[in-house]
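1. A structural model of the following input is requested.
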Amino acid sequence: MTTQVVAHRGASDENAEHTLGAYLAALESGADGLECDVRLTADGHLVCVHDRDLRRTAQARGLVSTMDLADLNELDFATWKNPWADLDDEAPERDESLDRVLTLRKLLETVADLDRRVEVAIETKHPTRYGGLVERRLVEMLKDFGWDVPGSPVRVMSFSFTALQRVERAAPGIQLVQLVDKAQHWSMLRRVVGPGWIMGPGIALLREQPRLGERITTAGHDMHVWTVNTDRDLERCLELGVKAVITDRPAYILERLGR
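-> As a prediction, the model looks like this:
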């Protein structure tokens, strides 16, 4: 079995998360897949941003949901990762387009233009002021690419069971991943998730609950595990037969897998 290596927010250990630069670095490393979080802007664009506010990654005030895409485009989403870069006289000049807010459409276009199959795991963030509109816009976009059918390179993830139900109703062909960060949630979810749904426990949860992984696989569900960055955690995932590991360090994990 080949374990899929998915770049968490791009190659985000060394690059600013969710920037085009981080995703291009992940692709260059040979990552099998890319992971992103999406939020909806005030003017209806899906953008790849994890936090609801902009303080951490853009060093700015404001909420993603209350700003237009044009306003977000004015912000620098990369300097926070390496704030001293401007002092390095020998560093190559950066292409600023690699450091701006990244729309989901741009990310999907980048993947569509590749000469190899790369999968995309898209997480919808909840709660949000826009509720189910996020999933509606997402499904509409996937239909634009013809990626709303079985065999699509795209899967949708969420901690929200309700959000995944929305996707399933709108586009039954899209693969779904139910994210889990607490053991007691599995006790409830195991009774309601669809038989073809993938479970996405965090690696910290699998460390705390050593038998949880076996219980999930015994129930007939594949696992995609986040965020796997160390040899020890990778080894645990391989022992459990995990189908995909989501990592900040795709190049390192690929090397450890002998790829």
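
2. From now on I want contacts and neighbour counts done on CA atoms only, so please keep to that.
-> OK.

3. Surely R169 forms part of a helix?
-> Yes. Under DSSP: H, G, I helix; E, B strand; the rest coil, R169 sits within a helix.

4. if I look at D76, how far off is V101?
-> Separation of D76 from V101 (Cα to Cα, to the nearest Å) stands at 8 Å.

5. For those two, indicate the residue with more neighbours.
-> Set D76 next to V101 and count neighbours by other Cα atoms under 10 Å: V101 wins out with 25 against 19.

6. which SS state does the more buried one fall under?
-> Applying three-state DSSP: V101 is coil.

7. Which parts of the stretch 51-200 of the chain are helices?
-> 55-58, 69-72, 104-112, 133-144, 161-170, 183-189 (DSSP state H, counting those that start in this stretch).

8. quick one more, to check against the first:
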Amino acid sequence: MPQVIGHRGAAGTHPENTMVSFQRAFEIGVDGIEFDVHRTLDGHLVVIHDPAVDRTTNGSGLVMAMTLEQLRSLDAGAWKGPQFAGQRVPTLQELVRATPPNVRLYLELKAGSVHYPGIEQELVDLLKAEGALERTQISSFDHRALVRLKEIAPELPLGMLTSCNHVDPVGMAREIGCEAIHPMWYWVTPDYVEAAHAAGLKVNVWTVDEPTAITMMKAAGVDGIISNFPERVKSA
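-> Below you'll find the model as predicted:
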């Protein structure tokens, strides 16, 4: 049975990357939660997917151009439904502390030092301070950030995110020093998983919401399924 990983919490039914969404994922009984991290103007690590706040809050502008106080003044829930009004953008520290110890943290770094100089070190420092380094896996499409993270903390599990059908994803992930590959599910076959496993790599696929796709990924032998509807993965 693959790990059930709630995408941005339980984003199919709740406002993504908010505490109410993560709490719903915990109630469902997920093995892990996937979420996204940016940094505010005044240096706080926050949990939000987009570089701008426009889609998921009642505000406008770039996260990197806002202070934490400005960001936290925004409503991050009402867009999903009036019952979620008043939800705020969480800080990474807040989410780490609220996550049960048996739930793994799948942290997606949206951008490394190319946009947030020094963020890799800040992430490692925070996770160590919270005693969460061992139960966290950091993934990113910014593969240079993954290389930097491996230099800073060789023991930190890493996941290489991919969205296209790479010629040699296994070789790329091994060169970086990753624990896992996180491919878009559409490209994953039993042969893909077998090649990754032969190299000692796990395969955690995203974002798998439809029952047919969930069945296909289970049959392919993946290690984790990232889904907006984790309850579907558990019941499939």
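
9. TM-score them against each other, please.
-> Once superposed, the chains reach a TM-score of 0.91 (TM-score structural alignment, normalised by the length of structure 2), with 235 aligned residues with a Cα RMSD of 2.1 Å.

10. just to revisit the earlier point, would you turn the helices of the stretch 51-200 of structure 1 into JSON lines with mean neighbour count and distance to L234 of structure 1?
-> As requested, the helices of the stretch 51-200 of structure 1 are exported to JSON lines (neighbours: other Cα atoms under 10 Å; distance: least, Cα to Cα, whole Å):
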{"stretch": "helix 55-58", "mean neighbour count": "16", "distance to L234 of structure 1": "28"}
{"stretch": "helix 69-72", "mean neighbour count": "16", "distance to L234 of structure 1": "36"}
{"stretch": "helix 104-112", "mean neighbour count": "17", "distance to L234 of structure 1": "26"}
{"stretch": "helix 133-144", "mean neighbour count": "18", "distance to L234 of structure 1": "31"}
{"stretch": "helix 161-170", "mean neighbour count": "17", "distance to L234 of structure 1": "27"}
{"stretch": "helix 183-189", "mean neighbour count": "13", "distance to L234 of structure 1": "20"}
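
11. Just send those helices back as JSON lines, with distance to R39 of structure 1 too.
-> Shown next, in JSON lines, are these (distance: least, Cα to Cα, whole Å):
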{"stretch": "helix 55-58", "distance to R39 of structure 1": "14"}
{"stretch": "helix 69-72", "distance to R39 of structure 1": "11"}
{"stretch": "helix 104-112", "distance to R39 of structure 1": "9"}
{"stretch": "helix 133-144", "distance to R39 of structure 1": "7"}
{"stretch": "helix 161-170", "distance to R39 of structure 1": "13"}
{"stretch": "helix 183-189", "distance to R39 of structure 1": "24"}
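
12. Which one of these lies nearest to E239 of structure 1?
-> helix 183-189 (19.5 Å; Cα to Cα).

13. Name the residues that touch the closest one?
-> Residues from elsewhere that reach helix 183-189 of structure 1 (Cα atoms under 8 Å, 6 or more residues apart in numbering): 180, 205, 209, 212.

14. Looking for the alignment partner of the first one in structure 2.
-> Here V180 of structure 1 is matched to T162 in structure 2, going by TM-score structural alignment.

15. which non-adjacent residue is nearest that match?
-> P183 (4.7 Å; Cα to Cα, 6 or more residues apart in numbering).

16. wait, the one you found sits on S163?
-> Yes. The criterion here is Cα atoms under 8 Å, and P183 of structure 2 meets it with S163 at 5.9 Å.

17. Please identify which of these two sits among more neighbours.
-> The residue with more neighbours, out of P183 of structure 2 and S163, is P183; 22 against 13, by other Cα under 10 Å.

18. Now do the same for that one: its match in structure 1.
-> Using TM-score structural alignment, P183 of structure 2 sits opposite P201 in structure 1.

19. List the buried residues for the helix or strand hosting R24 of structure 2?
-> For R24 of structure 2, the element it lies in under DSSP states H and E is helix 19-28. For helix 19-28 of structure 2, the neighbour count (16 or more other Cα atoms under 10 Å) marks 19-26, 28 as buried.

20. nearest to H38 of structure 2, of those?
-> Using Cα to Cα, the buried residues of helix 19-28 of structure 2 come closest to H38 of structure 2 at M19, 16.4 Å.
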